[in-house]
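K.L.:
Only the shape, not the letters, is given here:
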């Protein structure tokens, strides 16, 4: 089940949205911008519904901080219909917006569209040769090579992990996100499988290029390309 972070300071509105969305999604509620950011950093989500006016950090501040590490789809809820303000939020990284009061079915539809679009954007493409720093991924043979011509074989999941990271070099992936994207199954906390594959990828990379760091751990969140 897809996970949505709902950052809305109105208890009444948050309760209403939780009621209408919880049948289809796992909803985590935050009632301030500061709480929303903390939850985002600690947990894995597929989409954020973000109120513009919040106590603590504003919706715009939350948007800007999230965009420093993630391209997770964000739908802004705003009571302000000023088109210049809305345009600024979109330019700062919001994927969509709704002006209060809004139609519940329209919100549901916009959520579906964003999740579908985001899923398509993160689809792992293995038809093209991928390069990063001194390494090259070869999809036809599932191999990784260096500039000197040396190559090592990768298992399919190892290849997919590295291909995903290279295709989205600025994104931090949680273990839950990696598992669901690479294995195509719901994550139930089995970290060992992911840790073993990431460790194997790191070892093979080091054999080919021991002077550069390629995969870095973002403590408390996940991994990304260095």
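P.N.:
Arrived safely. Computed from a predicted structure; not experimentally measured. Numbers count the residues shown, from 1 in each chain.

K.L.:
CA only for contacts and neighbour counts going forward, please
P.N.:
Fine.

K.L.:
how about the strands in this protein?
P.N.:
3-7, 26-30, 47-51, 74-78, 96-99, 130-132, 135-138, 143-146, 151-153, 215-218, 222-225 (DSSP state E).

K.L.:
and here's the other structure:
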């Protein structure tokens, strides 16, 4: 996609919105225009005023929900990428949101690393939807995938080439905790080493 220069952030929590704004400016390392709104109606007004390159929406917006906003603006969009930010952990809600043809779905508890990755995902022109690993893990559990959400998140990060220490840092936990998750994943997958665990992961992804 073209470079991101105009962003709308819809979040009724001011501190959260300002934090996202600051992080985006840091990641993009350029001067971008950011427009903040604290309700669904304000977000719609900003969109109709001028379509942005990127729109980040909290689902729990007052007056008009983030889902309602998406249903209205996506059919009108010519270029905008839509990313949903949510604190929810309901797989049924995630499925409902994904049906709106969004471009990214992130948990509000996500790390700076995941924000960086979704921006890179767009700027590299990758197809599909960027899904936060923790969201993907919850969806997998709902569909009968044998791993817990956290185990899936660890394995997904392993598949991206992260070391155990890097995963511990990203998930804000100890190295010994990650080693425990790795052992559980190994037992469930029948793998004998990291390479076999990652191969098992990719096989499951292809066949889902």
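P.N.:
Cool, the structure landed. Here the structure is a predicted model, which means the values were calculated and not measured.

K.L.:
Can you pull the TM-score for these?
P.N.:
The TM-score (TM-score structural alignment, normalised by the length of the second structure) is 0.53; 120 aligned residues with a C-alpha RMSD of 2.0 Å.

K.L.:
Reformat the strands of the first structure as a markdown table; add mean neighbour count.
P.N.:
Listed next are the strands of the first structure as a markdown table, based on neighbours: other C-alpha atoms under 10 Å:
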| stretch | mean neighbour count |
| --- | --- |
| strand 3-7 | 22 |
| strand 26-30 | 19 |
| strand 47-51 | 24 |
| strand 74-78 | 23 |
| strand 96-99 | 18 |
| strand 130-132 | 16 |
| strand 135-138 | 21 |
| strand 143-146 | 20 |
| strand 151-153 | 16 |
| strand 215-218 | 15 |
| strand 222-225 | 20 |
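
K.L.:
what about those, which gets the closest to residue 118 of the first structure?
P.N.:
Comparing the strands of the first structure by their distance to residue 118 of the first structure (C-alpha to C-alpha), the top pick is strand 47-51, with 9.2 Å.

K.L.:
That closest one: average distance to aligned residues in the second structure?
P.N.:
On superposition with the second structure, the mean distance recorded for strand 47-51 of the first structure (mean C-alpha distance after the TM-score superposition for the first structure) is 0.7 Å.

K.L.:
Now do that strand: which range of the second structure does it align onto?
P.N.:
Using TM-score structural alignment, the residues of the second structure aligned to strand 47-51 of the first structure are 54-58.

K.L.:
And the residue nearest the centre of the second structure?
P.N.:
Most central in the second structure under C-alpha atoms, centre = their mean is residue 106, positioned 2.6 Å from the mean C-alpha point.

K.L.:
Could you measure from that one over to residue 118 of the second structure?
P.N.:
For residue 106 of the second structure, the distance to residue 118 of the second structure equals 9 Å [C-alpha to C-alpha, to the nearest Å].

K.L.:
try residue 188 of the second structure
P.N.:
Per C-alpha to C-alpha, residue 188 of the second structure is found 29 Å from residue 118 of the second structure.

K.L.:
which of those two has more neighbours?
P.N.:
residue 118 (20 against 12; other C-alpha atoms under 10 Å).

K.L.:
Check the alignment and tell me where that one lands in the first structure.
P.N.:
The alignment partner of residue 118 of the second structure in the first structure, by TM-score structural alignment, is residue 110.

K.L.:
Likewise for residue 107 of the second structure?
P.N.:
So residue 107 of the second structure corresponds to residue 99, using TM-score structural alignment.

K.L.:
contacting residues around its match?
P.N.:
Counting by C-alpha atoms under 8 Å, 6 or more residues apart in numbering, residue 99 of the first structure makes contact with 77-81.

K.L.:
And the helices in the first structure, which stretches?
P.N.:
For the first structure, helices defined by DSSP state H occupy the ranges 11-21, 33-42, 59-66, 83-91, 104-121, 156-167, 175-182, 191-208.

K.L.:
need those helices in JSON lines with distance to residue 52 of the first structure, can you?
P.N.:
JSON lines is the format used below for the helices of the first structure (distance: least, C-alpha to C-alpha, whole Å):
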{"stretch": "helix 11-21", "distance to residue 52 of the first structure": "13"}
{"stretch": "helix 33-42", "distance to residue 52 of the first structure": "9"}
{"stretch": "helix 59-66", "distance to residue 52 of the first structure": "4"}
{"stretch": "helix 83-91", "distance to residue 52 of the first structure": "9"}
{"stretch": "helix 104-121", "distance to residue 52 of the first structure": "16"}
{"stretch": "helix 156-167", "distance to residue 52 of the first structure": "31"}
{"stretch": "helix 175-182", "distance to residue 52 of the first structure": "26"}
{"stretch": "helix 191-208", "distance to residue 52 of the first structure": "35"}
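
K.L.:
OK, contacts around residue 70 of the second structure?
P.N.:
Residue 70 of the second structure sits next to residue 100 when contact means C-alpha under 8 Å, 6+ apart.

K.L.:
can you do 10 Å?
P.N.:
40, 44, 55, 57, 59, 76, 82-84, 97, 100-102 (C-alpha atoms under 10 Å, 6 or more residues apart in numbering).

K.L.:
State the distance from the residue opposite it in the first structure once aligned to residue 117 of the first structure.
P.N.:
Alignment note (TM-score structural alignment): residue 70 of the second structure maps to residue 63 of the first structure. Separation of residue 63 of the first structure from residue 117 of the first structure (C-alpha to C-alpha): 19 Å.

K.L.:
Fine by me, we can end here.
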